[in-house]
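Undergrad: sharing a sequence plus its predicted fold:
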Amino acid sequence: MLHLTECPRDAMQGWPTFIPTADKVAYLNTLLRVGFDTLDFGSFVSPKAIPQLADTAEVLDRLELGQSNTRLLAIVANLRGAETAAQYSQIQYIGFPLSVSETFQQRNTNKSIAQALDDVARMQELCARTGQQQVVYLSMGFGNPYGDPWSPEVLGQFTQKLDALGVTIVALSDTIGASTPATISPAFRELTAAFPHIRFGAHLHTTPDSWHEKVQAAYEAGCRHFDGALGGYGGCPMATDQLTGNMPTERLLEFAQQVGEAPNLQTEALADAIQWNQRIFAAH
């Protein structure tokens, strides 16, 4: 069975107009009824950096979690954000973007990779105290436009450092849509073989005509955990072939059906969630 993380946070964070808190809450509560493994629902970062998600704490307080088995994941950019997220027992996963590109790490978090790894170590200690789990996203996981080193061996070196810190969940993240089967396959094949005790996930971006080959490459190389967003929204909505958005959850479900590993989701709730998705992103 494929395990899916639905990422409304990634879909909403760059949206140009503020989505009202009540609409976010209604949408997320619908998603909680679908039955996804994990819901990437919000982030604890500077509201100056991500104003769209400044209401994450308020949203969290209004989520209907009692009847849902879906786990919540919140993204943070530093230790301060992790300390905030750790105050909420409703959150099971705290996600942190660690770039394999030095240039992007500086641009994204104003820190070096070495400093970011120090944050990862301290977040891991924090999670050990609170009973939460850290998810480390290896951003620029399939290459970068800056000329910084990238290869499956580089990914292995980063993973080895994370392994030494006790991190057990790592997601390769296609930050700029650079992934191709030629980069996806060796990355997952080598990492899943070298670190069988680590759960590797794929956070892929795609254009409408390249989604299948990307998912298939990751799947055939051993990946069973995928991130998606209904409608393919995220960063730039997938309006034309030239724009690269999140992997559409609808396509992941289509692939899962094809390979006989479809997750057991509530179809009526999923239909409601798709309607909410269209209402939110069309209206705002």
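TA: Structure received.
Undergrad: okay, CA-based contacts and neighbour counts for the rest of this
TA: OK.
Undergrad: correct me, but T192 touches G201?
TA: No: under the criterion of C-alpha atoms under 8 Å, T192 is not in contact with G201, lying 10.2 Å apart.
Undergrad: more neighbours: those two, which one.
TA: The residue with more neighbours, out of T192 and G201, is G201; 25 against 18, by other C-alpha atoms under 10 Å.
Undergrad: the more buried one reaches I184, doesn't it?
TA: No: contact status for G201 versus I184: not in contact, 11.5 Å apart, counting by C-alpha under 8 Å.
Undergrad: got any residues that touch both of T192 and G201?
TA: Listed as contacting both T192 and G201 by C-alpha atoms under 8 Å, 6 or more residues apart in numbering are C223.
Undergrad: pull out the buried residues from the helix or strand containing T84.
TA: Using DSSP states H and E, T84 sits within helix 79-85. Taking 16 or more other C-alpha atoms under 10 Å as the neighbour-count basis, helix 79-85 is seen to contain the buried residues 79, 81-83, 85.
Undergrad: relative to L98, which of those residues is nearest.
TA: For L98, the nearest member of those is L79. The distance, counting by C-alpha to C-alpha, is 12.7 Å.
Undergrad: doesn't R122 make contact with that closest one?
TA: Yes: the pair L79 and R122 passes the contact test of C-alpha under 8 Å, sitting 7.3 Å apart.
Undergrad: what's the distance between the biggest strand by length in the chain and the middle of its chain?
TA: Ranked by residue count, the top strand of the chain under DSSP state E comes out as strand 91-99. Chain-centre distance of strand 91-99: 9 Å, with C-alpha atoms, centre = their mean, to the nearest Å.
Undergrad: take a look at this one as well, against the first:
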Amino acid sequence: MLIQVVEVSPRDGLQNEPEILSTDRKVELIQRCVDAGARRVEAVSFVRADRVPQMADAEAVMAAVPRRDDVSYIGLVLNRRGLDRAIAAGVDEVNCVVVATETFSQRNQGASVNEMVQAWLDIAKAARAAGLRTSVTVAAAFGCPFEGEVSPKVVGDLTRRLADGEPDEIALADTIGVGVPVQVRNLVAAVTAAAPGVPLRAHFHDTRNTAIANALAAVEAGVTVLDASVGGIGGCPFAPSATGNVATEDLTYALHRSGYATGLEPRKLVETATWVGVELGKSRLPAALGRAGWFPGDLDPQG
């Protein structure tokens, strides 16, 4: 069975790093990820440069990325202005993030949950008319740094409203890395009931070392698309000491050893993680595979 891994290091990874890479280096990161087998890449976000300076060169990055028929580039958009920029820049897909809790939504996006739902519905309609694939992410679905626990009912009710935008995919995000497998199963069930037939994607941060377990639980619950970031780069400004998304190479190891295919090449992923660590001035990244190595021996499977 194939599990698709969406490589998010060029966007969600880099935007939370203090070091700002040049456009050329961002494009090289994307090229390396594609060379390692990534076929969906969250490459950029079209947001205000004063809020997220790491993403200020989104148009320049999209103008230089390697174009291939089998590679799809995703741009994050939060409003119609961002969508217009994304369409002009030539992205293949757009993703909109709607936070599950009111306080986090106001702190992170400067808008209420209702306002973001309406923004998503507008984005989805216009993006679909432009021929773009659309996805919507429910952020802080597993827990909020300001309001605490988030119930499956809240996530299910929000998903039901988001489904009116007819997304091609709905993603559940453990934005601050608090989730555990039982939550994964409960949330997947709630979202499946709220939006039957819509493919699900999962986005896990490894803040408390539960991301791999959560990813495997999601796959067992029927999720076939997972987000990951090479080296585990990134983090969350609202989660102190948070690591980034689950490391692509570590997730690949867990999936391959569990009998799933990904189409990714672990050795190239490790090489990319080492490279980006140097570029970011980091002596050590959260990912483990580059230090521990594959098992058994030097086996480096492809597929």
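TA: Received, thanks. Keep in mind that what you see is a predicted model, and the values were worked out from it rather than measured.
Undergrad: circling back to that earlier point, could you list every helix and strand in contact with the helix holding T84 of the first structure?
TA: strand 38-44, strand 71-76, strand 91-99, helix 113-130 (3 or more C-alpha pairs under 8 Å, 6 or more residues apart in numbering; DSSP states H and E).
Undergrad: now the ones you listed in TSV, with distance to L165 of the first structure and mean neighbour count?
TA: Conversion of these to TSV gives the following (distance: least, C-alpha to C-alpha, whole Å; neighbours: other C-alpha atoms under 10 Å):
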stretch	distance to L165 of the first structure	mean neighbour count
strand 38-44	23	25
strand 71-76	18	23
strand 91-99	14	24
helix 113-130	6	17
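Undergrad: so which of those comes closest to L230 of the first structure?
TA: Using C-alpha to C-alpha, these put strand 38-44 closest to L230 of the first structure, at 11.9 Å.
Undergrad: quick one, strands of the stretch 101-250 of the first structure?
TA: For the stretch 101-250 of the first structure, applying DSSP state E, counting those that start in this stretch gives strands covering 133-139, 169-173, 199-203, 205-206, 225-228, 245-246.
Undergrad: right, so of these, which gets closest to P263 of the first structure?
TA: Closest to P263 of the first structure of those, according to C-alpha to C-alpha: strand 225-228, at 11.2 Å.
Undergrad: against the second structure, what's the mean shift for that closest one, could you check?
TA: Taken over the aligned residues, the distance from strand 225-228 of the first structure to the second structure averages 0.5 Å (mean C-alpha distance after the TM-score superposition for the first structure).
Undergrad: contacting residues around that strand?
TA: Contacts made with strand 225-228 of the first structure from outside it, assessed by C-alpha under 8 Å, 6+ apart, are listed as 2-7, 199-204, 246-249, 252.
Undergrad: that strand maps to which residues in the second structure?
TA: Aligned using TM-score structural alignment, strand 225-228 of the first structure spans residues 225-228 in the second structure.
Undergrad: quick one: that stretch to chain centroid distance?
TA: Between the mean C-alpha position of stretch 225-228 of the second structure and that of its chain there is a distance of 6 Å (C-alpha atoms, centre = their mean).
Undergrad: again with stretch 28-39 of the first structure
TA: 14 Å.
Undergrad: from the middle of its chain, how far away would stretch 140-148 of the second structure be?
TA: Its chain's average C-alpha position is 18 Å from that of stretch 140-148 of the second structure, according to C-alpha atoms, centre = their mean.
Undergrad: what's the separation between S173 of the first structure and E190 of the first structure?
TA: With distances taken as C-alpha to C-alpha, to the nearest Å, S173 of the first structure is found 16 Å from E190 of the first structure.
Undergrad: quick one, which of those two is more surrounded?
TA: The residue with more neighbours, out of S173 of the first structure and E190, is S173; 26 against 16, by other C-alpha under 10 Å.
Undergrad: who are the neighbours in contact with that one?
TA: For S173 of the first structure, the contacting residues are 137-142, 202-204, taking C-alpha under 8 Å, 6+ apart as the criterion.
Undergrad: equivalent analysis for I274 of the first structure, please.
TA: Contact partners of I274 of the first structure, counting by C-alpha under 8 Å, 6+ apart, are 230-231.
Undergrad: what helix or strand is it located in?
TA: Under the assignment here (DSSP H and E), I274 of the first structure is part of helix 267-283.
Undergrad: buried ones in that helix, by neighbour count?
TA: Using 16+ other C-alpha under 10 Å as the burial criterion, the residues of helix 267-283 of the first structure that qualify are 269-270, 273-274, 276-277, 280-281.
Undergrad: and stretch 191-207 of the first structure, by the same measure?
TA: Result for stretch 191-207 of the first structure [16+ other C-alpha under 10 Å]: buried residues 191-192, 198-207.
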